[in-house]
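> dropping the sequence and predicted coords here.
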Amino acid sequence: MAGTIQRHPVSPVSALRLFFVAGWRSNLALFRWMRPSAFIPTLIGVPALQLIFFVHLGRYLDTQPVSYYALGNALHACAMAGLFAPAMSLAGERFAGTLPALLATPANRTLMFAGRTVTAVLVGCSSTVVMLILGSVLTDFRLPAEGIVPISAAILVTAASCSAFGLLVGAAGLRTREAILLGNLVLYLMLLVCGINIPRESLPDGLRLIGEIMPMTHGIAAARQAFTGSGPVTGLLLVELGKGLSFLVLAVLTLRFLERGSRRAASLDEV
């Protein structure tokens, strides 16, 4: 029938190619990451200034150990790539006028959009590692040898959770032009409710509940627990991973729902 797109089963090799190669090329096309002049100030400079500010503020206030602020803000660095790369990939497609052509393809939507989070995860992890090195230079903050593996796992899981949430934020780009504004609001809400600089125990119950739902909260808690050696981190990492998978499923369902609505309203070309 006219207007019906036939989708055929794809081989595992084709699925992997769609997931990794298409996701990588979409990031190159939309963000031009081959230009360090745009990449370094955004994903290294901004988190570095934030880390320096809160480390020195925390040292002055002396309410928590300096490592508390260094580790929290280093983990928060992965949120910038995680939130904005998937969100801007959809907003960028719409702005460039390529979104209708993208959605007209018979390619698997889940693989096509989920693959865009891979680069965000890798870049987010790299940004966090750079912030940890910077934190060790600015302070006496040092990762214990026995905590490197669990902290690395916490970084990876946290970056993945933030990227999945970024895809959910980007889904709003099919219906509104304010997806980037929403991403900014989420990024700075994290500073308040996720235990990055403010202990969650001191927050009101409502904000504490929001922090439980937001990405990153349990990943930061796991990294701090691994740093101090105060207990196992597996449970916290599983909770963070579960949130990330839930965000990913919700993002794909939201994309499908809004795609159908946008087709009916003929709003995919609006910028």
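Thanks, I have the structure now.
> drop to CA atoms for contacts and neighbour counts, all remaining ones
Will do.
> which parts of stretch 186-206 are buried?
Neighbour counts over stretch 186-206 (16 or more other Cα atoms under 10 Å) mark 186-187, 190-198, 200 as buried.
> for residue 128, give its distance to residue 105.
36 Å (Cα to Cα, to the nearest Å).
> who's more crowded, the two?
residue 128 (27 against 12; other Cα atoms under 10 Å).
> does that one belong to a helix or a strand, and which?
helix 116-138 (DSSP states H and E).
> which strands or helices does that helix pack on?
helix 12-31, helix 46-61, helix 66-96, helix 148-171 (3 or more Cα pairs under 8 Å, 6 or more residues apart in numbering; DSSP states H and E).
> got the angle for the third one vs helix 46-61?
Per axes from the mean of the first three to the mean of the last three Cα atoms, to 10 degrees, the angle that helix 66-96 makes with helix 46-61 is 150 degrees.
> could you give the number of residues near residue 210?
15.
> what's the closest non-adjacent residue to it?
residue 193 (6.8 Å; Cα to Cα, 6 or more residues apart in numbering).
> follow-up on the earlier one: can the helices and strands packed on helix 116-138 go into a markdown table with extra columns for mean neighbour count and distance to residue 116?
Formatted as a markdown table, the helices and strands packed on helix 116-138 follow (neighbours: other Cα atoms under 10 Å; distance: least, Cα to Cα, whole Å):
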| stretch | mean neighbour count | distance to residue 116 |
| --- | --- | --- |
| helix 12-31 | 16 | 4 |
| helix 46-61 | 17 | 22 |
| helix 66-96 | 26 | 6 |
| helix 148-171 | 27 | 8 |
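> surely residue 268 meets residue 261?
No. Judged on Cα atoms under 8 Å, residue 268 makes no contact with residue 261 at a distance of 9.6 Å.
> take a look at this one as well, against the first:
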Amino acid sequence: MKAFTALAATELRLLLRDPASLFFMMVFPLMLLVLKRGDSGAVPGYIAMIVAIGGMGALPGIVASYRERKVLKRLAITPVSPLVLLGAQLVAQVAAGLAGSVVLVGAAIVVFGAKAPGNVLMLAAAFLLCSVMVCTLGFVIAAVVRNTRGASLIGMLVMFPMIFLAGAAVPRNALPAPLRQIGDFLPLTPGVEALSNAWSGTVALFPLLILAGTIVVATVVAGALFRWE
């Protein structure tokens, strides 16, 4: 447990030292919030965007780089399992997403006078499930695309359309009907719905169950396809 905690803390420090990750997970959502004039209805979507940027935009390239540099292979013959490193990366991504989300929510409430979340416990559950879900998708990408540059590129190509079509960057009702229909089948959509429901105080379990199911399926797929080298 001590090794895992140390690894997770190290992964988090490395993540927060990356200028691109720091900008897109901390600064960019605040810029969007300012452009929306503090519209509190946009906050749940921006939270989903923050975690998607980490889980699908950053994580695949990081994991692929560990495999490409033989880090995972070397760990396989040490007491620290490669799974510990991957778990530490998952925790670091969730923690970074939480930090960005806290800054965003704090700015929305303190600076723009937005109402506090209607159901904090449901919001926490939705955040955790959404964060883990996008990270498991990131692991699937890293399992399929095994070089660093390719994994980073595919992660971005998957992430950017998804945040727009799932309602994270813009409301889904502002999209044309065909694009909304595509968004219905994207795994980030129930994440946005779960966060929005919790923010408004509505209790809705179905989006949370969809997120949990996606986590299970993506974990199984990633586990079946992933190779340490």
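It's in. Note that the structure is a prediction, hence the values are computed from the model and not measured.
> redo the helices and strands packed on helix 116-138 of the first structure as a markdown table? Include distance to residue 234 of the first structure.
As requested, those are exported to a markdown table (distance: least, Cα to Cα, whole Å):
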| stretch | distance to residue 234 of the first structure |
| --- | --- |
| helix 12-31 | 28 |
| helix 46-61 | 27 |
| helix 66-96 | 17 |
| helix 148-171 | 9 |
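> any idea which of those helices gets closest to residue 212 of the first structure?
With Cα to Cα as the measure, helix 148-171 is the member of those nearest residue 212 of the first structure (13.0 Å).
> next structured bit after the closest one?
Going down the chain from helix 148-171 of the first structure, the next helix or strand is helix 179-193, by DSSP H and E.
> in the superposed pair, what's the mean gap between that following helix and the second structure?
For helix 179-193 of the first structure, the mean deviation from the second structure after alignment is 1.6 Å (mean Cα distance after the TM-score superposition for the first structure).
> and that helix, what does it pack against?
Here helix 179-193 of the first structure is seen to pack against helix 66-96, helix 148-171, helix 205-213 when contacts are counted using 3+ Cα pairs under 8 Å, 6+ apart.
> and the residue nearest in space to the middle of the first structure, what does it touch?
For the first structure, the residue nearest the mean C-alpha position is residue 82 (2.2 Å; Cα atoms, centre = their mean). Residue 82 of the first structure is in contact with 117, 120-121, 124, 159-160, 162-166, counting by Cα atoms under 8 Å, 6 or more residues apart in numbering.
> could you look up the SS state of the residue located most distally from the centre of the second structure?
Ranked by distance from the centre of the second structure (Cα atoms, centre = their mean), the top residue is residue 77, with 30.4 Å. Under DSSP: H, G, I helix; E, B strand; the rest coil, residue 77 of the second structure falls in the coil class.
> sorry, back to before: the residue nearest to residue 210 of the first structure -> the second structure?
Using TM-score structural alignment as the criterion, residue 193 of the first structure maps onto residue 165 of the second structure.
> isn't its match right up against residue 178?
No. Between residue 165 of the second structure and residue 178 there is no contact under Cα under 8 Å: 10.2 Å.
> can you tell me what residue 218 of the second structure aligns to in the first structure?
In the first structure, residue 218 of the second structure lands on residue 247 (TM-score structural alignment).
> let me redo that: residue 61 of the second structure
Residue 61 of the second structure maps onto residue 88 in the first structure, by TM-score structural alignment.
> next one: residue 190 of the second structure
In the first structure, residue 190 of the second structure lands on residue 218 (TM-score structural alignment).
> which SSE is that match in?
Here residue 218 of the first structure is assigned to helix 217-228, by DSSP H and E.
> that helix packs against which elements?
Contact partners of helix 217-228 of the first structure among helices and strands, from 3+ Cα pairs under 8 Å, 6+ apart: helix 66-96, helix 148-171, helix 234-265.
> could I get these as JSON lines with distance to residue 132 of the first structure?
Below are these laid out as JSON lines (distance: least, Cα to Cα, whole Å):
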{"stretch": "helix 66-96", "distance to residue 132 of the first structure": "6"}
{"stretch": "helix 148-171", "distance to residue 132 of the first structure": "11"}
{"stretch": "helix 234-265", "distance to residue 132 of the first structure": "19"}
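> ok, residue 222 of the first structure touching residue 149?
No. Residue 222 of the first structure is beyond contact range of residue 149, at 11.6 Å (criterion: Cα under 8 Å).
> the residue nearest to residue 258 of the first structure when sequence neighbours are not counted: how many residues sit nearby?
Leaving aside its sequence neighbours, residue 258 of the first structure sits nearest to residue 174 (Cα to Cα, 6+ apart; 6.3 Å). Residue 174 of the first structure is flanked by 27 other residues according to other Cα under 10 Å.
> my guess is residue 174 of the first structure contacts residue 262, does it?
Yes. With contact defined as Cα under 8 Å, residue 174 of the first structure counts as touching residue 262 (6.9 Å).
> need the overlap of contacts for the two.
Taking Cα under 8 Å, 6+ apart as the criterion, residue 174 of the first structure and residue 262 both touch residue 268.
> please report how far residue 189 of the first structure lies from residue 198 of the first structure.
12 Å.
> quick one: residue 56 of the second structure and residue 63 of the second structure, what's the gap?
Taken as Cα to Cα, the span from residue 56 of the second structure to residue 63 of the second structure is 11 Å.
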